[in-house]
Every structure is written in C-alpha cells, then in structure tokens.
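Asks: prediction below, plus the sequence it came from.
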Amino acid sequence: MRLLPIVTTAAVAFLVVACSTPTPPRGVTVVENFNSTRYLGKWYEIARFDHRFERGLEQVTATYSLREDGGLNVVNRGYNVDRGMWQETDGRAYFTGSPNRAALKVSFFGPFYGGYNVIALDKDYQHALVCGPNRDYLWILSRTPTISPQVKQQMLDAATRQGFAVEKLLWIKQKPV
C-alpha cells in the first residue's frame, strides 16, 4: 500500500508540470504579427477536443478584455446541460514573449499556467484555431455561433498540417444569434 502515495504524488507532479507549460507543442507554429486589440471581445467555441474542464458544456463562449497590467482577462462561459445551468470561469492570460506573437500563458487556477497558442487566424479576426501546451488541446473559435463549410475545412486543414488528430474534435451546440 506504500505504492499508492508514491503513484499519487507522481501523478499530481506530472499534472502540475503538464498544465503549467506555457510553450506551444513542438513543431506547432503560432500566428505572427498578432494584434491583441483585434482579438478582444466574444468568441464562440465551434469545436474542441474533449477535456475535463469543459465536458458537458454547450453554447460555450470565451470573452477577452484588456487588463491594466497588460495581460488579458478571459471569461469562459457555457451551459451545463446535465445541471441545467450556466457555468462561468474567469482567467488571466499573458504573452510569453512579444505581444506580436500569439503565444500566451493562461491561468484559471491560481498560480498554474498552461499554453494558449493561436495557430491559425483569418485576416479579419473572425475565425481562430487555438491549441494548448500539447496536441491534446484544440479549439476552433468564431465570432459567430456557426461557420461556413469552407471555413470549417480551412480550420481542419490548418489543424491537420500542424499535426492534430481532427477526428477527435467535438462539435459544440450553439444557439444562433
């Protein structure tokens, strides 16, 4: 039974390191010439890889605003169908280097940061492809609750080129505006 505390400690240590890595996955290219002011505002989650902290949520949005310290406020909001209620989580994000490079670290849980990397973005800042610190996290975001088949294919192609398994994407239910 001494093995259980050791395994538990190792698992917690692994999760802390994995979730606090703010760099993009190896081989993934982030958007350059990024304009954070144009990125501000509300984004609808069109698709994502499944993960614990958004499991069961529909109508998910992320809203970004400027912080006084130069970072970004992040408000994630989604409807939990099983509980019949809205859930909201506040976070903060900071650039890991130049603010012209779309590589950020984001925290929703105290001092722990994870990567937030914009890896595809149209010139009008209407559609974005975002990944986390590894290829287990991927989101397709849009300024509108739906995207055209052409935009969907562009995002899938961009994700595939960067080495993501797009067949794992969950398509999120959104209500039209």
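Replies: Structure received.

Asks: C-alpha only now, for contacts and for neighbours.
Replies: Will do.

Asks: quick one: neighbours of Lys168, just the number.
Replies: 13 (other C-alpha atoms under 10 Å).

Asks: show me the strands in the chain, by range?
Replies: 41-49, 57-66, 72-80, 85-95, 103-109, 112-121, 127-131, 138-142, 169-171 (DSSP state E).

Asks: and the angle for the second one with strand 72-80?
Replies: Strand 57-66 runs at 170 degrees relative to strand 72-80, counting by axes from the mean of the first three to the mean of the last three C-alpha atoms, to 10 degrees.

Asks: same question for the fourth one.
Replies: Strand 85-95 and strand 72-80 are oriented at 160 degrees to each other (the same axes, to 10 degrees).

Asks: one more to weigh against that first structure:
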Amino acid sequence: MKRYFTYLKSSFFVVFIAIFMAGCFAQKEQKVFQVKDNFNIYDFTGTWYEVGSTKNSSNLSDIKVNFAVDNGKIRVVKTGHLPDGSSKKEQFLARFGLDDKNASMLEISRYGLIYEPLYIVRNDRYQYAMMYIGNKDISIVSRAKTIPEVVRVIYKDKAKSDGFDIGRIEWIKQR
C-alpha cells in the first residue's frame, strides 16, 4: 500500500513538471518596450483612477488602483464596482523587473508564482500614466477621475505606434 502512494506522489510530481514546462515553452515571445530610467516608485505610490483599459472584461466602473511599498514589497490593490452595484477587489504583488530600481518596468503577479511585465511607458509628472501589461493590454490611470482630451490623444498615439489595437480601449466610468 505504501508503495502505491509513493507511486502516486511521484507520478503527480512528474505530470506537474511536464505541464509547467509545456506552459513555459508555449508562451509567446514578449515584446520589450522602452522604459524611462528616472522613475521613482515612491512618487508613483498612492491611489490612481483607471480611466481607460483594454482588460475591463467584467465592465467595472469606479476603478481605483492603489500602489503601495511595504517593507520593500510593492503591493497593488485594484477595486471597482460591478454593474449590479457590488464591489470587486483584486490584489497583486509587484517587483522591479530590471536590476535598475529607477526603471519604469515592474513585474506583476496575482498569485506570486508567475510574473508578467508591467511597463509604465508614459508617466506625466505622476499625474497621468499609461501602462502596458505584457504585450497585450493597456491601462491608463490618472490621479483625478478624468484626463484631458489631449492626454487621451497622446496616449492613444503612443499605444498605436507600439502596435496595440487602440479600438479595444474602453473608457471607464468614474463617478
């Protein structure tokens, strides 16, 4: 009987490793975006309003994203309201993606195991910012609940020149 459980444990381990390795090799090649080297995470911390996104699949409104540095760890908390009025909250861990702590490239993870690049490609005096999550999603954030039209145009032009489909950007309702 003991031998049977040992067999099951070792089989599970082999299957887990095989699935993990297949997932690693199946990932698409990530496009690398240019980042700024004068980024200050402490100026970036605090509450931001997400005003535009390509990843608002649950039709959230009133989305807030809070970046905090706690004991050297970067924590990201995203909250919003669902159409039925209930709240939704997601928590992420982040870390610097490069050795340079002044570069505007982080890696973000929901579960702490697999990290995805988060490029802060536009940062206008820590009042407005545009981030690319991986090479497929865009998040536009602001310290205020809206952004000027000129900032929208600049950010859409930047995303388009970087190869994104700007028609996928949803402008999020903030009350």
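Replies: It's in. Bear in mind the structure is a predicted one, so any value in this text is a computation, not a measurement.

Asks: circling back: and of the strands of the first structure, who's closest to Arg161 of the first structure?
Replies: Across the strands of the first structure, Arg161 of the first structure has its closest neighbour in strand 112-121 (10.7 Å, C-alpha to C-alpha).

Asks: pick out the residue nearest the middle of the second structure.
Replies: With distances taken as C-alpha atoms, centre = their mean, the residue of the second structure nearest its centroid is Ile133 (4.6 Å).

Asks: nearest spatial neighbour of that residue, chain-adjacent residues omitted?
Replies: Excluding its sequence neighbours, the residue lying closest to Ile133 of the second structure (C-alpha to C-alpha, 6 or more residues apart in numbering) is Leu118, at 4.6 Å.

Asks: the one you found and Arg175 of the second structure: what is the separation?
Replies: Using C-alpha to C-alpha, to the nearest Å, we find Leu118 of the second structure at a distance of 27 Å from Arg175 of the second structure.

Asks: ok, Tyr128 of the second structure next?
Replies: Distance from Tyr128 of the second structure to Arg175 of the second structure, by C-alpha to C-alpha: 18 Å.

Asks: when the two are compared, which one has more neighbours?
Replies: Between Tyr128 of the second structure and Arg175, Tyr128 has the larger neighbour count (other C-alpha under 10 Å), namely 23 against 8.

Asks: for the first structure, longest helix please?
Replies: The single longest helix within the first structure, with elements called by DSSP state H, is helix 3-19.

Asks: contacting residues for Asp136 of the first structure?
Replies: By C-alpha atoms under 8 Å, 6 or more residues apart in numbering, Asp136 of the first structure lies in contact with Phe49.

Asks: got it, and the one 4 residues further on?
Replies: With contacts defined as C-alpha under 8 Å, 6+ apart, Ile140 of the first structure is in contact with 45-48, 127-130, 155.

Asks: run the last query once more with 7 Å
Replies: For Ile140 of the first structure, the contact set (C-alpha atoms under 7 Å, 6 or more residues apart in numbering) comprises 45-48, 128-130.

Asks: check Asn66 of the second structure too.
Replies: When contacts are counted by C-alpha under 7 Å, 6+ apart, Asn66 of the second structure is found next to 45-48, 76-78.

Asks: excluding chain neighbours, what is closest to it?
Replies: Closest residue in space to Asn66 of the second structure, ignoring its immediate chain neighbours: Thr47 at 4.4 Å, by C-alpha to C-alpha, 6+ apart.

Asks: what lines up against the one you found once you look at the first structure?
Replies: Under the alignment by TM-score structural alignment, Thr47 of the second structure pairs with Lys42 in the first structure.

Asks: that match: neighbouring residues, count only.
Replies: 18.

Asks: quick one: it and Ala62 touch, right?
Replies: Yes - judged on C-alpha atoms under 7 Å, Lys42 of the first structure makes contact with Ala62 at a distance of 5.8 Å.

Asks: surely Ile166 of the second structure touches Asp157?
Replies: No - the pair Ile166 of the second structure and Asp157 fails to qualify as a contact (C-alpha under 7 Å) at a distance of 8.5 Å.

Asks: more neighbours: which of the two?
Replies: Between Ile166 of the second structure and Asp157, Ile166 has the larger neighbour count (other C-alpha under 10 Å), namely 17 against 13.
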